[in-house]
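> any chance you could fold what I've pasted below:
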Amino acid sequence: MNTKDLFTRAIAGTIYIIVILIGLLGGRFWFMPIFAAILGFGLYEFYRMVEKNTTHAISKIFNIFSGVLIFFTAFLFLEKINLFAFPAAILAYLLALYMSAIIVNRYDILHAIIYSVFGQMYITLPLCLLMLLSYHFNLFDEKFHYVPGLAIFVFIWVNDTAAYFIGSLIGKHKFISRISPKKSVEGFIAGIVFTVIAGLIFAHLIPEYPTDFWVIFAFVVSIFGTLGDLFESLIKRTYDLKDAGTLIPGHGGILDRIDSVLIALPASYLFLMAYFELAIR
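Below you'll find the predicted structure:
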């Protein structure tokens, strides 16, 4: 990679990080539009990938609009502005898919429905969980707090960076090369170690949460973040693509940047739920 490409990659990566931080640190009214846009781009890239070899019967525009609408109505639900819109949006989406199975006369309509629902489960649902944990899991007297979401993204960034550099320097043993040939066992272990160190730093900076909380949280994000990265690599390999998109120069698309987060979020939600439940007892 030449100097110009490195510079472009660094600038694009910095802008991406700033946008994420604004969405997390700016409060819920910044979180909503920024992550709705991230969701929209992520869904676009996913549905464009699965349409690489054939045009599916259900429009990707419909799926993208539906995903963003579900995300927005989840926000209304959590804000207690409208408690009916969220389940109504999900029901309307599913009914539209069911009706398409009846009305559309194509042999591959079931495949299109499966792709449609999977895209929402893969991208929309985890980002809804990101919003949910920001409302529910914090030890601060606030309705919405950035700490859980910020921790997940920072842990992912530390894990990916450590795995990449340590793997490039000393990585000799391939880690699931069938899916991701560049990943190494050494990089995988380094990612876990440095992410746990980042957890210890969080324990020092935010002592409202105990040290064991941060260490376990960091470990969970590291493990499941790596799985998320591998899963998106599997999708791209299936469709013979290097990147999911080109929105972020030098980094690929939005989906390439949030792939680790998408699997780490459900795991983090379960960890937070279990930890806080045990803490209450």
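> every contact and neighbour count from this point should use C-alpha atoms.
Noted.
> can you list the buried residues in stretch 75-88?
Buried residues in stretch 75-88, counted by 16 or more other C-alpha atoms under 10 Å: 75-78, 85-86.
> just how off-centre is it within its chain?
Put simply, stretch 75-88 sits 22 Å off its chain's centre (C-alpha atoms, centre = their mean, to the nearest Å).
> quick one: contacts of it?
Outside stretch 75-88, the residues that touch it by C-alpha atoms under 8 Å, 6 or more residues apart in numbering are 32, 70, 73-74, 131-132, 135.
> between those residues, which is nearest residue 260?
residue 131 (16.6 Å; C-alpha to C-alpha).
> what's the helix or strand for the closest one?
In this structure, residue 131 is located in helix 125-136 according to DSSP states H and E.
> list the helices and strands the next helix or strand after that helix packs on?
Sequence-wise, the next helix or strand downstream of helix 125-136 (DSSP H and E) is helix 147-170. Under the contact criterion of 3 or more C-alpha pairs under 8 Å, 6 or more residues apart in numbering; DSSP states H and E, helix 147-170 touches helix 3-25, helix 125-136, helix 185-205, helix 211-238, helix 254-280.
> quick one: closest of these to residue 61.
Across those, residue 61 has its closest neighbour in helix 254-280 (16.9 Å, C-alpha to C-alpha).
> please give me the structure for this one as well, since I'd like to look at both together:
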Amino acid sequence: MEPTAGKQEPVTDEADPRWQEPASEAAVVHPRAPTPRMPEKKRWRPSNLILRLITAVILIPPLIWACYAGGMPYVGVVIAIIFVAINEFYDFISQKGAAPHRLLGTVAAAALPLIVFIGDAFYATSFMTAVLLGVMILQLTKAEIRESIASVSATFFGVFYVGWLLSHAVSVRFIHSDLTRRYGEVQTAGIDPEIGFFFMLLCLTAAVLCDTGAYFVGRRYGRHRLAPAISPNKTVEGALGGIVLGALGAVAAKLVFDYLVPGQLSKDFPLLVAAIFGVVVAAMAILGDLVESLLKRDAHLKDAGAILPGVGGVLDRIDSALLAIPVMYYLLLAYYYVHFMA
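Purely as a prediction, here's the structure:
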């Protein structure tokens, strides 16, 4: 029979895979399973708290020694702290668009402790007036008029905030000389000439323990935020715990000093007064911390610097002291005024 019309014979095409013979099983390449990776060992990194403790252990002993030694070694330490802190301040305030006169501001701020040491608070006040005039005159020499207000304000505020406030550390340390100038040698004859060392010890103990107490009490019992827009992690409970611990620290400093130097403070500076000073200083320490947090938040910064592990910058470490020390000085002036006038 003839093949049916229209019926076509199948045409093979070697290129068509349908007509190719399947490859042998040995020729088939199976994808290799990925080699399992060995789990990486986690590197131990010290926590922020441990770094803070290590930094404190390293820095506190030489600072206490300088405070005890007094004189130019102590003034030199205060100048060095101011030098670093004000440059950190000018660094982060520049991020807000201000152009502070850094050289003038740094020299002026660093000179304040020396002026207080050589003279007194009157000379320091006169010097601050001269600094303000100098900043304005320097700004007049600039060809650029824009941002003049920001430049003058940033420069002078840095000198005031860091230099002027921290120069009170010299005033407190040498409070005996200040009182002698004010009331005469007869009135101050019964006061130990090195009494300023005790007052600095009391102030710093209250401020540091307040910071420590606020941290731990806040973490454990903190429920109500103290200033959520400025520092969300700070709580009312933490602040109260810090103030209580700061007051206890001031009392402890008084007891330790009385033990080491019997009879020097027992009569004129009782425990109750030490506790009151501790409460006020601790409250000012919290306020000083909040002030710096406000400035950093405005500049969108977490830390003012990175020189101190676990802490940040020098300004981050001394922020509480910037208000606590000046208030301590004026409390002492008021206390001794009442004491001598009574």
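> in the second structure, point out the residues matching the helix holding residue 131 of the first structure.
On the second structure, the counterpart of helix 125-136 of the first structure by TM-score structural alignment is residues 164-175.
> how far does the matching stretch sit from the chain's center?
18 Å.
> what do you get for stretch 119-136 of the second structure?
Centroid displacement of stretch 119-136 of the second structure relative to its chain, using C-alpha atoms, centre = their mean, is 26 Å.
> and residue 30 of the first structure, which of the three is it?
helix (DSSP: H, G, I helix; E, B strand; the rest coil).
> once you drop chain neighbours, what's closest to the counterpart of residue 157 of the first structure in the second structure?
Aligned by TM-score structural alignment, residue 157 of the first structure pairs with residue 208 of the second structure. The shortest distance from residue 208 of the second structure to any non-neighbouring residue, by C-alpha to C-alpha, 6 or more residues apart in numbering, is to residue 246 (7.5 Å).
> ok, now which ones touch the residue opposite that neighbour in the first structure once aligned?
Using TM-score structural alignment as the criterion, the counterpart of residue 246 of the second structure in the first structure is residue 195. Residues in contact with residue 195 of the first structure (C-alpha under 8 Å, 6+ apart) are 155-156, 158-159, 218-219, 222.
> mapped onto the second structure, which of those residues hold?
Counting by both residues aligned by TM-score structural alignment, their matches' C-alpha atoms under 8 Å, the second structure reproduces these contacts from the contacts of residue 195 of the first structure: 155-156, 158-159, 218-219, 222.
> just flag the most distant two among those residues.
Applying C-alpha to C-alpha across those, the maximum distance is between 158 and 219, 11.7 Å.
> what about the most far-flung residue of the first structure relative to its centre, distance to residue 58 of the first structure?
Ranked by distance from the centre of the first structure (C-alpha atoms, centre = their mean), the top residue is residue 105, with 34.5 Å. With distances taken as C-alpha to C-alpha, to the nearest Å, residue 105 of the first structure is found 12 Å from residue 58 of the first structure.
> what sits against the nearest residue to residue 121 of the second structure once chain neighbours are set aside?
Distances taken as C-alpha to C-alpha, 6+ apart place residue 171 nearest to residue 121 of the second structure, at 7.8 Å, with adjacent residues excluded. By C-alpha under 8 Å, 6+ apart, the residues touching residue 171 of the second structure are 116-117, 120-121, 178, 329.
> tell me the secondary structure for the closest residue to residue 99 of the second structure other than its chain neighbours?
Leaving aside its chain neighbours, residue 99 of the second structure sits nearest to residue 151 (5.0 Å; criterion: C-alpha to C-alpha, 6+ apart). Assigned with three-state DSSP, residue 151 of the second structure falls in the helix class.
> aligned against the first structure, show me the partner of residue 151 of the second structure.
With TM-score structural alignment as the criterion, residue 151 of the second structure lines up with residue 112 in the first structure.
> and the gap between its match and residue 96 of the first structure?
When residue 112 of the first structure is compared with residue 96 of the first structure (using C-alpha to C-alpha), they lie 12 Å apart.
> could you dump the helices and strands packed on helix 147-170 of the first structure into JSON lines with distance to residue 36 of the first structure added?
Compiled in JSON lines, these are given as follows (distance: least, C-alpha to C-alpha, whole Å):
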{"stretch": "helix 3-25", "distance to residue 36 of the first structure": "10"}
{"stretch": "helix 125-136", "distance to residue 36 of the first structure": "9"}
{"stretch": "helix 185-205", "distance to residue 36 of the first structure": "27"}
{"stretch": "helix 211-238", "distance to residue 36 of the first structure": "20"}
{"stretch": "helix 254-280", "distance to residue 36 of the first structure": "12"}
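> any idea which of these gets closest to residue 144 of the first structure?
Set against residue 144 of the first structure and scored by C-alpha to C-alpha, these come closest in helix 125-136, at 4.6 Å.
> ok, the nearest residue to residue 243 of the first structure once chain neighbours are set aside - contacts?
Distances taken as C-alpha to C-alpha, 6+ apart put residue 252 closest to residue 243 of the first structure, at 5.2 Å, once the chain neighbours are dropped. Residue 252 of the first structure makes contact with 243-246 under the criterion C-alpha under 8 Å, 6+ apart.
> try residue 12 of the first structure
248-251.
> now for those residues: which two are most distant?
It's 248 and 250 that sit farthest apart of the contacts of residue 12 of the first structure, by C-alpha to C-alpha, at 6.3 Å.
> give me the aligned partner of residue 64 of the second structure over in the first structure.
By TM-score structural alignment, residue 64 of the second structure lines up with residue 21 in the first structure.
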